[in-house]
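**Q** Just need the structure, nothing else, for what follows:
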Amino acid sequence: MAVSVDLGATKAAKNARSLGSSGHPLILGAAALTGLLSLLPLGFVVYIAATSGWGTIADLVFRPKVGGLLVNTLMLLVLVLPLSVLLAVALAWLIERTDIPFAKFWSWMVIAPLALPAFVHSYAWNAFMPRFHGLGAAVLVSILAYLPFLYLPVAAQLRRLDPAQEETAQSMGKRPIEVFFLVVLPQLRLAILGGALLIGLHLLAEYGLFVLTRFDTFATAIVDQFQSVYSGPSANLLGGVLVLLCLGLLGLENLVRGSERYARVGAGAARRRGRVALGRWRCPALLLPLIFAALSLAVPVLTLGRWLWSGGAEIWRFDFILPALGQTAVLALAGAVLTTLAAVPMAWLAVRAPGRVQRTLEACHSYVGALPGVIIALALVTITVQVALPLYQTLATLIFAYVLMFLPRALVGLRTSIAQAPVELERAAASLGRPPVSAIWHTTIRLAAPGAMASAALVALGITTELTGTLMLAPNGTRTLAMRFWSYTSELDFASAAPYALLMIVLSIPLVIMLHMQSDRVEQA
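**A** Prediction:
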């Protein structure tokens, strides 16, 4: 019996040690495999650069046009990200921490723009203000379309914070504004950085939004190269510059994020913090969510309604609409599940076992989010044609492309959720004899399940409206809602495109509802 106890204790000790700073080998191996597959588009870009020669690189990259694209892209990041952070934090604080009227309603209104594809926002504003183009239009529409990516994690984190910490600071004589900046804001850092990273990656990769606002970026230039002269080297070298921008953004986010984590063992204070009384500012405070809702929802809804009204019954071609709806739903569900599962190992390593190897792997997972879908699609087309021809234009290749495109979206949400799960629970489970992977599954993964569901919903939202990669990789006969919408709008047939825009919104609404519900559940996690 003593020998049995000793063997059990030895096994438990080994399990606990395997959850150390280096991470479990099985999890590390899974993350390494996903990271290696994620490097395929980058390898393609590097291959094109290597075979093009320095002279070609100098001619295509070091020219005034590329300099202009670089300035435009950096201006977008510099303007959109800080403004989005300020607006998201302000809205989250008003809705979650003050006695603003109809707080629950405004919470729904702030995340509702996620149900509208970014290019639908652009089409709406293009119809509403035909002369509204350039940097100002690009910044406004980007904030309206992508702000929910920041609001959701910030609002969820505000609900989760232990009020005792703020009350302690107030008891020490700190003013409310000092309490916010010294106690609350540091605990929102992970949520803010995660949401800002998502928005930044979208800005680098977005195509349709900026085409319609007539604002040139690297993404629009790359797609234009393929559509006009099919200049492979030029487009792929521009893609290389875009990859460098992505790596710079990831490096900045990693530097600011650091290694701190914010989690507690136990329930903390089993109550929510009381809401701040706005007093005479209670009604004026309504202007902020009201203006945001009007700009992000009223303009697109009114424009879409005009398209539907002008088209009449003739635009509802159900022989085209129903197949597009079914194909979109199947692709979104399959891609969301597989992408979230692929992101789990890296999310765990990023939080539990940070290090040089892990950060390198995380960069491999994340950089693909900055690549336009057309670059990822072209890489997969070339690889399948030259190496694995049976996979060319198959459902497997298309879904694999979705996994690559939306892996960063799933990774950010999972990473934030895992960071909130105390590591002590994993170690306790391992010390009781559970194998490392089982210990992680029964503790951290279960606690992070609401975040995983939210991440899957975000991925499904992206797949529902993905366009450029789908156009190049979809099997013959596949026509998603986004493909049909873009086909009609390219012909300036906005009325015929309206039903597909409406169905994309309808299909996205349940996902947005689930996002909001999972965000609310964070409070009880």
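**Q** going forward, measure contacts and count neighbours with C-alpha atoms only.
**A** OK.
**Q** any idea how far the nearest residue to R273 once chain neighbours are set aside is from A448?
**A** Distances taken as CA to CA, 6 or more residues apart in numbering place P163 nearest to R273, at 5.2 Å, with adjacent residues excluded. Using CA to CA, to the nearest Å, P163 is found at 22 Å from A448.
**Q** neighbour count winner among the two?
**A** Neighbours were counted for P163 and for A448 using other CA atoms under 10 Å; A448 has more, 22 against 18.
**Q** The more buried one touches G413, doesn't it?
**A** No. With contacts counted by CA atoms under 8 Å, A448 stays clear of G413, the gap being 9.5 Å.
**Q** Before we compare anything, build this one as well:
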Amino acid sequence: MIVALVAAIPLVFVAGYAVSVGWDQAWQLIVRPRVGELLRNTVELTAACMAACALLGTAAAWLVERTDLPGRRVWHVLLTAPLAVPAFVTAFGWISITGDVEGVSGALLVVTLAYYPLVYLPVAAALRGLDPALEETAHSLGLGPWRTFIRVVVPQLRPAVLGGSLLVGIHLLAEFGALQMLRFPTFTTAIYDQYRSSYDADSATMLAGVLVVLCAALLAAELRLRGQRRYARVGGGTPRATRPLRLGLFTAPALVVVAGVVVLGLGVPLGSLVYWLAAGTSTVFPLGTLALTAGTTIGLALLGALLTTACALPVAWLSVRHRGRLSSLAERSTYVGNALPGIVVALALITVSVRLVQPVYQTTGLLLAAYVIMFLPRATVSVRAAIAQVPPVLDDVAHSLGARGAATVGRVILPLIAPGVGAGAALVFLAAATELTATLLLSPTGTHTLATQFWSSVRDVDYGAAAPYAGLMVLIAAPATYLLTIASGRSDT
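**A** Model prediction:
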């Protein structure tokens, strides 16, 4: 509940602000034509991106894990690699080489290529963990490959697909850098413009309130679709690999599709960075500044990942092992902060720190608190999925053998959920290493990260100067991305 209360600080801030300005004025600020346009853009892009990522991520995971696609291990790594490239760097890669990426279609292309791995990874892990006997039984009962996939495999993938799609949706609700660079107006970009341009706090906070409502609707829909089914089972099933489906004549088209996704999602942004590093007339390499900002970025991201994952563990445990209204409320509340723009989270923490705990204002601890609030869902989804796969009966067996409390957790539970915990920590590290708006407002005086230095150069349309910082962000994020491929398991060649 302490974690839930901390995560709810931005929500309380928005609600309190609405009360302070009065309901009549708040209503007038919301019911405007501009708000309707932003609502349409935000909902349209979020729904389309979630559907596209679910389809693309599930299809790619199935090709890699369940077919004889040549080079599956290599494709697994390459399909995960876009997580190492921040969405605003992907947008930078596209807009710096072409001006045709615009409107809802351009924004949908960029954010889908940036976020589909959030669905691909959990679905690939789920496919790898399924007992082959389930499908063999379906075949023995007369079901063909496609009917078996629809009736047996897809229901088992529901938690992974819904969890990954939820991450995509709530992350997109708060996306700022990529959409600002693509000039596609959503609530997040409008809130940033209101705060930084006209200093219209009333309008900006009311727009944030609409985002909270959208997030709540998204969480309710995911909870409804998830249902109350349990997916844990005792044992790992028959210890043998699933027989891959032979693609035959479809091998070449499948390779073209997978290669196309990799080229568009990874090749274009990395190719653009290489171009600006090599040919940019304003490209410089200030080694001292690069080393200092890289060290600061890594340190903050590591601390943020450890603290956020530690906070996610009790929330995920309660939501799985002790289901109820209170535990569901605690889990759902951790998602709200991620749907709010970083600037709203930052301003909420500034207000609380100045009025209640002034000594923490402009400290690293306050910035880490913002990371926890914004990135808890990344850790919670991964940890929750791992705990859901551990049968509760194992606790009873451990207790019957004399292991109690911490001994059961350390010797039975943690080894089984370690891959999920590692995946969650890696996801938080990736997010914290590339966070922009909250870091701009909350970092102590004189503290700069790679993301803030990159944004400063891009804002001045100085692509050559921005490229080294973007390149370092990718290099720092690459090991964490590779750890995600290990945590989700290795694909067979």
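**Q** Kindly provide the TM-score of these chains.
**A** Counting by TM-score structural alignment, normalised by the length of the second structure, the TM-score of this superposition works out to 0.97. Behind it: 492 aligned residues with a CA RMSD of 1.4 Å.
**Q** Can you give me the distance of the residue nearest to R273 of the first structure to Q170 of the first structure?
**A** To Q170 of the first structure, P163 of the first structure is 11 Å away according to CA to CA.
**Q** and the aligned residue in the first structure for V352 of the second structure, what helix or strand is that in?
**A** Using TM-score structural alignment, the partner of V352 of the second structure in the first structure is I383. Using DSSP states H and E, the element containing I383 of the first structure is helix 373-386.
**Q** Just checking the distance from that helix to the centre of its chain.
**A** Computed by CA atoms, centre = their mean, to the nearest Å, the chain-centroid distance of helix 373-386 of the first structure equals 23 Å.
**Q** What is it packed up against?
**A** Contacting helix 373-386 of the first structure under the criterion 3 or more CA pairs under 8 Å, 6 or more residues apart in numbering; DSSP states H and E are the following elements: helix 40-52, helix 395-419, helix 468-473.
**Q** which one of these is the most hemmed in?
**A** Highest mean neighbour count among those (mean count of other CA atoms under 10 Å): helix 395-419, with a mean of 25.
**Q** Can you provide the mean distance from that one to its aligned counterpart in the second structure?
**A** Compared with the second structure after fitting, helix 395-419 of the first structure deviates on average by 0.6 Å (mean CA distance after the TM-score superposition for the first structure).
**Q** who are the neighbours in contact with T251 of the second structure?
**A** When contacts are counted by CA atoms under 8 Å, 6 or more residues apart in numbering, T251 of the second structure touches L69.
**Q** which one in the first structure is aligned with it?
**A** By TM-score structural alignment, T251 of the second structure lines up with R282.
**Q** how far away is its match from A88 of the first structure?
**A** To A88 of the first structure, R282 of the first structure is 19 Å away according to CA to CA.
**Q** just I95 of the first structure next, same as before
**A** 11 Å.
**Q** Counterpart of Y371 of the second structure over in the first structure?
**A** Per TM-score structural alignment, Y371 of the second structure is aligned with Y402.
**Q** cool, T289 of the second structure as well?
**A** By TM-score structural alignment, T289 of the second structure lines up with F320.
**Q** what's the strand or helix carrying K14 of the first structure packed up against?
**A** Per DSSP H and E: K14 of the first structure is located in helix 2-18. On a contact count with 3+ CA pairs under 8 Å, 6+ apart, helix 2-18 of the first structure meets helix 423-431, helix 436-440.
**Q** Tabulate those helices in CSV, adding columns for mean neighbour count.
**A** As requested, these are exported to CSV (neighbours: other CA atoms under 10 Å):
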stretch, mean neighbour count
helix 423-431, 20
helix 436-440, 20
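**Q** Adding distance to P499 of the first structure, write those helices out as a markdown table.
**A** Output for these, formatted as a markdown table (distance: least, CA to CA, whole Å):
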| stretch | distance to P499 of the first structure |
| --- | --- |
| helix 423-431 | 48 |
| helix 436-440 | 45 |
